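> dropping a prediction and its sequence here:
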Amino acid sequence: MIREQIEAKLQAAFEPVFLEVADESYRHNVPAGSESHFKVVIVSDCFAGERFLTRHRAIYGALKEEMADGVHALALHTYTQKEWQGLQDVVPASPPCRGAMRA
């Protein structure tokens, strides 16, 4: 499964203290069973001193094969351990799908 591939690559690249990868494909107008939209919450001190854009580019770099082979979108929430303190219950929800939802 693609979710497990994403988790393994992010674990190896960033050694996170917390990692959650959620398949949100069901929220989008895609065929049933698609694995194309994911929400990633990752906490790693590898992000210390880095802007969010730099963090996101690093994640996209680690997942370049998945992005080229069917993953359409990642909702990325990247934190250092210090930033993560007190945020565990307030991670933003992913934005609604811009396309029509399946009935």
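Yep, it's here.
> hey, let's count contacts and neighbours off CA atoms from now on
OK.
> helices along the protein, start to end?
Secondary structure of the chain (DSSP state H): helices at 2-14, 52-62, 64-68, 81-84.
> tell me the buried residues in the longest one?
By neighbour count with 16 or more other Cα atoms under 10 Å, helix 2-14 contains the buried residues I2, R3, I6, E7, L10, Q11, F14.
> before we move on, what about the last one?
Judged by neighbour count (16+ other Cα under 10 Å), helix 81-84 contains these buried residues: Q81, W84.
> tell me what it is packed against?
Helices and strands touching helix 81-84, as assessed by 3 or more Cα pairs under 8 Å, 6 or more residues apart in numbering; DSSP states H and E, are absent.
> what about versus this one:
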Amino acid sequence: MSKQQELIARLTAAFKPHFLVVENESHMHSSGRGANSHFKIVLVSEHFDGLSKVARHRKLYQFLAEDLAQGIHALALHLYTKEEWLQREETTPKSTNCVGVGH
């Protein structure tokens, strides 16, 4: 199972998402940290109801603390309640390229 598949399985079990996308964006970065170093997570869950954006991020960082200690260098987190998600016009936020890519 790839790291991306593992993250999907664990996030699904823990957060029972309404919507979930996990993208391995390591290829977009020039950090030299490897193929499983940068991930974008778009997660819509009722577990975020009543939580501020900062509290949601803390919750995910705590959940993924071991992964961050063992090779994941960066996470782009887009965390929504179901109500917030349904009010959005775009489905998956776009990512920015690393400054060092292509230079």
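Looks like it arrived, so ask away. All of these numbers come straight from a predicted model, not from anything done at the bench.
> quick revisit: possible to save the helices of the first structure as TSV with distance to P95 of the first structure?
As requested, the helices of the first structure are exported to TSV (distance: least, Cα to Cα, whole Å):
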stretch	distance to P95 of the first structure
helix 2-14	19
helix 52-62	17
helix 64-68	19
helix 81-84	21
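> so which of those helices gets nearest E24 of the first structure?
Of all those, it is helix 2-14 that lies closest to E24 of the first structure, at 10.4 Å by Cα to Cα.
> can you tell me the mean distance of the closest one from the second structure after alignment?
By mean Cα distance after the TM-score superposition for the first structure, the fitted helix 2-14 of the first structure averages 1.3 Å away from its aligned residues in the second structure.
> list the residues that contact the spatially most central residue of the first structure.
Centroid-nearest residue in the first structure: V40, 2.3 Å away (criterion: Cα atoms, centre = their mean). Applying Cα atoms under 8 Å, 6 or more residues apart in numbering, we find V40 of the first structure in contact with L19, E20, V21, A22, L74, A75, L76, H77, T78.
> same thing with V17 of the first structure?
I42, V43, S44, Q81.
> could you check which residue of the second structure pairs with it?
Counting by TM-score structural alignment, V17 of the first structure lines up with H18 in the second structure.
> from R88 of the second structure, how far out is its match?
14 Å (Cα to Cα, to the nearest Å).
> now swap in K53 of the second structure and tell me
Distance, K53 of the second structure to R88 of the second structure, using Cα to Cα: 16 Å.
> of these two, who's got more company?
Taking other Cα atoms under 10 Å, K53 of the second structure and R88 do not tie; K53 has more neighbours (13 against 10).
> and the more buried one, how far is that from L77 of the second structure?
Counting by Cα to Cα, the gap from K53 of the second structure to L77 of the second structure is 10 Å.
> same check on C98 of the second structure?
C98 of the second structure sits 16 Å away from L77 of the second structure, going by Cα to Cα.
> quick one, what contacts the nearest residue to I42 of the first structure once chain neighbours are set aside?
In space, and not counting its chain neighbours, I42 of the first structure is closest to L19: 4.6 Å by Cα to Cα, 6 or more residues apart in numbering. Residues near L19 of the first structure by Cα under 8 Å, 6+ apart: E7, Q11, V40, V41, I42, V43.
> between those, which sits nearest A103 of the first structure?
V40 (25.5 Å).
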